[in-house]
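J.: got a predicted structure plus its sequence, pasted below:
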Amino acid sequence: MSKRMIAIGFEGSANKIGVGVVTLDGTILSNPRHTYITPPGHGFLPRETAHHHLEHVLPLVKSALTTAGITPDDIDCLCYTKGPGMGAPLQVSAVVVRVLSQLWKKPIVGVNHCVAHIEMGRIVTGAVDPVVLYVSGGNTQVIAYSEGRYRIFGETIDIAVGNCLDRFARVLTLSNDPSPGYNIEQLAKKGEKFIDLPYAVKGMDVSFSGILSFVETTAEEKLKSNECTPADLCYSLQETLFAMLVEITERAMAHCDAKDVLIVGGVGCNERLQEMMRIMCSERGGRLYSTDDRYCIDNGAMIAYTGLLAYAHGLSTPLEESTFTQRFRTDEVHAVWREKESINNNANS
C-alpha cells in the first residue's frame, strides 16, 4: 500500500490567516483560520494585518497538525500563497514557509491564490469543467480552462465587487464581524424599495467604482431625508452588482459553449448571488456549483490542495524563489495537472 501524499498550506493574502492539511484526493484533515476584524467603519491596513497574522500563524500550525493527527514527518510539501494579495500579509506566509522548510527539510510550492480557489471549488463540488466566476474582496474575474491555463474572459477594470460591498458597509458603519459583505447581505433581505444605480458592463468586463461613488452620494442625500432605508440601499446595490456578474458569466458561457458555472471566492458565499446565478444556469440547461463559507472564504486547505496537485506532477519552488507578489495573474499559471486530467478523460472516452 502506497503512502498517501499530504501537504500543509498557508494562506494569508488578506485579512485571514489560515493553515490547512490536505491529502491528494482532496480530503481535508484540518483547516483552522483566524480573521483580523477591525471596528465598524474601518478597513484593514497591510501593516496591522501582517502583525495579526504573525501573532496567530504558529498557534494555527499547531492546531492544524494536532487536528489532522500528523507530525511534520508525515508532510510531503509546504505550500503557501505566492500572490496575488496585500504585500505585508503575504510576506508572513512566505517567511514562515521558508523557516519551516529548513527546519522540517521539506520542499516548498508557491501557489496562485485565484487558482487555489478554483481547484478547491472543483474538488469540493465535483464540477468538472465549468465557467468560473471568481468574486472576492480583491478580485472579480470570469474564467474558463483552455489548453493548460485558466483563461480570463472578463474582469473588473477598477475595484473588485467585494471591495465595493466592503466600502459601502463602511459608509453605513456596519460591523466587520464576521464580514462586511455578510452584514450587507443580511440587511439587503429587509430592503423593499429598489433604487436605480448605474449599470456598467463592457463586453465581459465590469466597472464598480462609479456605482460605489453613486450609492455613497445617494446614501448621504436620501438617508437624511428618509427617502429610503439602509436596507433599501443594500438591496439595490446587491441586485445591480449581481445582475452585472450574471450577465458577463452568461456571455462567457455562450462564448465557451459551456452550461455549468462554479462560483468561488468570498462573495461566492452570498445566497442571493447564488440564487440569481442558479436561475440563469437552469434556463440554459446547466447547473450551478457553489460552496459555503468553509471553502469560499480564504483558507489554508485550498492552498495545500492546489500546491499538492502541482507537487504530484513534479513542480516545486526553490527556496531562493519562494518570494511573494501582489500581482500574480490567474492565467500565468501552467496548470499541468489539468493537462494530465484532459489526457486521461480523452483516453477513457
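T.: Great, that's in hand.
J.: use CA for all of it now, contacts and neighbours both
T.: OK.
J.: quick one, what contacts the residue nearest the centre of the chain?
T.: Using CA atoms, centre = their mean, the residue of the chain that lies closest to the mean C-alpha position is Gly265, 2.8 Å off. For Gly265, the contact set (CA atoms under 8 Å, 6 or more residues apart in numbering) comprises 117, 134-136, 296-298.
J.: try 6 Å
T.: 134-136, 296-297 (CA atoms under 6 Å, 6 or more residues apart in numbering).
J.: relative to Asp293, how far out is it?
T.: 9 Å (CA to CA, to the nearest Å).
J.: and for Glu192, the neighbour number?
T.: Close neighbours of Glu192, defined as other CA atoms under 10 Å, add up to 14.
J.: now it, what's its secondary structure?
T.: Put simply, Glu192 is coil when judged by DSSP: H, G, I helix; E, B strand; the rest coil.
J.: inside strands: which ones of the contacts of Gly265?
T.: Counting by DSSP state E, these place 134-135 in strands.
J.: of the contacts of Gly265, closest to Val336?
T.: Tyr134 (20.6 Å; CA to CA).
J.: would you mind confirming that that closest one makes contact with Val264?
T.: Yes - between Tyr134 and Val264 there is a contact under CA atoms under 6 Å: 4.9 Å.
J.: who has more neighbours out of those two?
T.: Taking neighbours as other CA under 10 Å, Tyr134 and Val264 compare with Val264 leading, 29 against 24.
J.: ok, now which ones touch that one?
T.: Taking CA under 6 Å, 6+ apart as the test, what Val264 contacts is 134, 296.
J.: equivalent analysis for the one 5 residues further on, please.
T.: Contacts here follow CA under 6 Å, 6+ apart; on that basis Cys269 touches 292-293.
J.: try it again with 10 Å
T.: Neighbour list for Cys269: 135-136, 181-182, 185, 263, 290-297 [criterion: CA atoms under 10 Å, 6 or more residues apart in numbering].
J.: show me what the host helix or strand of Asn163 is packed up against.
T.: Per DSSP states H and E, Asn163 falls inside helix 161-171. Helix 161-171 makes packing contacts with strand 131-135, strand 140-146, helix 180-188, helix 209-224, helix 230-256 when contacts are defined by 3 or more CA pairs under 10 Å, 6 or more residues apart in numbering; DSSP states H and E.
J.: possible to save the ones you listed as JSON lines with distance to Leu29?
T.: Conversion of these to JSON lines gives the following (distance: least, CA to CA, whole Å):
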{"stretch": "strand 131-135", "distance to Leu29": "25"}
{"stretch": "strand 140-146", "distance to Leu29": "28"}
{"stretch": "helix 180-188", "distance to Leu29": "27"}
{"stretch": "helix 209-224", "distance to Leu29": "40"}
{"stretch": "helix 230-256", "distance to Leu29": "33"}
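J.: next, the one to line up against it:
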Amino acid sequence: MPTVIGFEGSANKIGIGIVRDGVVLSNPRHTYITPPGQGFIQTDTARHHQKYVLEILRKALDEAKLTSKDIDCVCYTKGPGMGAPLVSVAVVARTVAQLWNVPIIGVNHCIGHIEMGRLVTGSDNPTVLYVSGGNTQVIAYSQKRYRIFGETIDIAIGNCLDRFARILMLSNDPSPGYNIEQMAKKGKKLIDLPYSVKGMDVSFSGILSYIEDCAHKMLKANECTPEDLCFSLQETLFAMLVEITERAMAHCGSDEVLIVGGVGCNERLQEMMAAMAEERGAKVFATDERYCIDNGAMIAQAGWEMFRTGNITPWEETWCTQRYRTDEVEVTWRD
C-alpha cells in the first residue's frame, strides 16, 4: 500500500501528516498565534510557516519512523486558503517531491476535511457540514462530485467568531472560537440577534455588525455580560447551520451528518446537531481537535485516495489558488 505525506498551510497552522492505507502514522503541526484583538496577516503567517516547516517535516518522519525512501507521493494544499501561506508551503512540497523523485498531488482543502472525517468516524455517505475560519458549506456526494447544497454568502462562521473574539479582546490561544465556546457555557441571557437564513444559504456579516453594536452599548449599560453575548451568538449561528443541514438531509434522504472543519470541534454545535438528528432517526459524526482543526494528515488522506485512483497533478499545474471550489474536484475514488 502506498505511503503518502501531506503538507497543509492554508491558514495559521502548518501541519505535515503521513498516512498509509487508512492509518495515520504521524500528524504534527504548529499554530501561529497573535496577541488578543489581532487577526493573522498573510505575510506574517507565511513567515511562520517558513520558519517551522522543516522542523515539522523532520518530526513527521521521525514519529512515523520512516525516511524519505518510504514515501510514495507528496501532497499539498492547493487551495482554498490564504495566498502567501499556501504558496510558502507548496514551494516546500514541490521541492521535496523533486528531491525524493516522487509524484505530487494538489489537494482541495475542503475535500481533505471531508475524507479525514469519513476515515476517522467511519461514516459512509453523510451530509457534510463544513465549518471553519474560511468556509461554511453544506455538502453531499452525488455523481463523482461533492455537491454544495448551501453556503455562506459573505463571511465564514469561523471568521465571524474570530472577529467577535477580537471585539471582546479574547485570547487567540488555543483559538478564538474555543475561548468563545468556554465563555458561552457561562452565559445565561439569550439576546435576540438577527437570524439570517436565505433558502439554503446563510449570512453572518449582519449578525456580526449587530452584536458588535450590542457589545458596545449593552456592556457599557451593564445590561448583559460578555458571556451572555458569546452564548447568544453561538446559539443563533448554530441554529442557522442546523436548519440548512436538516433541509439538505431531507432533500438527499440522508441518515448521517458529518461535521468537519475547525468550528466542528465545538461541543454545543455537535449537541444541537445531535438533537436534530435524533428527531430524524439519523446519526451525527464528528472528530476531535486532532483532525477537525487543519492538519497534514487530512491532506495526506485525500491525496492517498487520489493517488490510488491514478489522480496525479502534472507539474505545470502544481500552483495554488485562494478560490478552489469543493465541487470543482472530480471524486474518482467513490462509487
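T.: Thanks, I have the structure now. Keep in mind that what you see is a predicted model, and the values were worked out from it rather than measured.
J.: how alike are these chains, TM-score-wise?
T.: For these two chains in superposition, a TM-score of 0.99 is obtained (TM-score structural alignment, normalised by the length of the second structure); 335 aligned residues with a CA RMSD of 0.5 Å.
J.: one step back: what is in contact with Tyr134 and Val264 of the first structure at once?
T.: With CA under 10 Å, 6+ apart as the test, Tyr134 of the first structure and Val264 both reach 114, 117-118, 296.
J.: so which of those residues are in helices?
T.: 114, 117-118, 296 (DSSP state H).
J.: list only buried entries from the residues you listed.
T.: Buried by 16 or more other CA atoms under 10 Å: 114, 117-118, 296, out of these.
J.: now, the most widely separated pair of these?
T.: Farthest pair in those, by CA to CA: Cys114 and Cys296, 11.3 Å.
J.: corresponding residue for Gly285 of the first structure in the second structure?
T.: Taking TM-score structural alignment, Gly285 of the first structure has Gly281 as its aligned residue in the second structure.
J.: contact partners for that match?
T.: Taking CA under 10 Å, 6+ apart, we find Gly281 of the second structure in contact with 255-256, 275.
J.: now, among the residues you listed, which is nearest to Lys220 of the second structure?
T.: Nearest member of the contacts of Gly281 of the second structure to Lys220 of the second structure, counting by CA to CA, is Ala275, at 35.7 Å.
J.: contact partners for the closest one?
T.: 242, 281-284.
J.: how about the strands in the first structure?
T.: Secondary structure of the first structure by DSSP E: the strands cover 6-11, 16-23, 28-30, 33-35, 77-83, 108-112, 131-135, 140-146, 149-155, 201-202, 205-206, 261-264, 288-289.
J.: find me the equivalent region of the longest one in the second structure.
T.: This points to strand 16-23 of the first structure. Going by TM-score structural alignment, strand 16-23 of the first structure sits over residues 13-20 in the second structure.
J.: mean per-residue distance, the matching stretch versus the first structure.
T.: Following the fit onto the first structure, the mean deviation recorded for stretch 13-20 of the second structure is 0.3 Å by mean CA distance after the TM-score superposition for the first structure.
J.: got a list of what Ser146 of the first structure touches?
T.: Contact analysis of Ser146 of the first structure by CA under 10 Å, 6+ apart lists 129, 256, 331, 335, 338-339.
J.: now check the second structure for the residue matching it.
T.: So, by TM-score structural alignment, Ser146 of the first structure is matched to Ser142.
J.: picking that back up, tell me which of the helices and strands packed on helix 161-171 of the first structure approaches Ile195 of the first structure most closely.
T.: That would be, of those and by CA to CA, helix 230-256, which comes in at 5.6 Å.
J.: so where in the second structure does that closest one end up aligned?
T.: So helix 230-256 of the first structure sits over residues 226-252 in the second structure, by TM-score structural alignment.
J.: same thing with stretch 115-130 of the first structure?
T.: Using TM-score structural alignment, stretch 115-130 of the first structure pairs with 111-126 in the second structure.
J.: now that stretch: buried residues?
T.: So for stretch 111-126 of the second structure, counting by 16+ other CA under 10 Å, buried means 111-120, 123, 125-126.
J.: TSV for those residues, including distance to Gly206 of the second structure?
T.: Supplementary listing: these in TSV, determined by distance: CA to CA, whole Å:
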residue	distance to Gly206 of the second structure
Ile111	29
Gly112	30
His113	28
Ile114	29
Glu115	32
Met116	32
Gly117	31
Arg118	33
Leu119	36
Val120	35
Ser123	35
Asn125	34
Pro126	30
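J.: closest one to Val53 of the second structure out of those residues, please.
T.: For those, the nearest to Val53 of the second structure is Gly112 (19.3 Å; CA to CA).
J.: which position in the first structure pairs with Gly262 of the second structure?
T.: Aligning on TM-score structural alignment places Gly262 of the second structure opposite Gly266 in the first structure.
J.: what's the residue with the largest distance to the centre of the second structure in contact with, if anything?
T.: Of all residues in the second structure, Ala221 has its C-alpha farthest from the mean position, at 37.0 Å, by CA atoms, centre = their mean. Residues in contact with Ala221 of the second structure, defined by CA under 10 Å, 6+ apart, are Ala215.
J.: state the distance from it to Leu229 of the second structure.
T.: Applying CA to CA to Ala221 of the second structure and Leu229 of the second structure gives a distance of 14 Å.
J.: shared neighbours of those two, anything?
T.: In contact with both Ala221 of the second structure and Leu229: Ala215, using CA under 10 Å, 6+ apart.
J.: on that earlier part again, now do the match of Gly285 of the first structure against Ser254 of the second structure, distance only.
T.: 10 Å.
J.: dump the residue contacts of the equivalent of Asn179 of the second structure over in the first structure.
T.: Under the alignment (TM-score structural alignment), Asn179 of the second structure pairs with Asn183 in the first structure. Applying CA under 10 Å, 6+ apart, we find Asn183 of the first structure in contact with 165-166, 169, 174-177, 234.
J.: before we move on, back to that, now render the shared contacts of Tyr134 and Val264 of the first structure as JSON lines, adding distance to Phe324 of the first structure.
T.: Converted to JSON lines, these look like this (distance: CA to CA, whole Å):
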{"residue": "Cys114", "distance to Phe324 of the first structure": "14"}
{"residue": "His117", "distance to Phe324 of the first structure": "18"}
{"residue": "Ile118", "distance to Phe324 of the first structure": "20"}
{"residue": "Cys296", "distance to Phe324 of the first structure": "22"}
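J.: which one of those residues sits closest to Arg327 of the first structure?
T.: Cys114 (11.1 Å).
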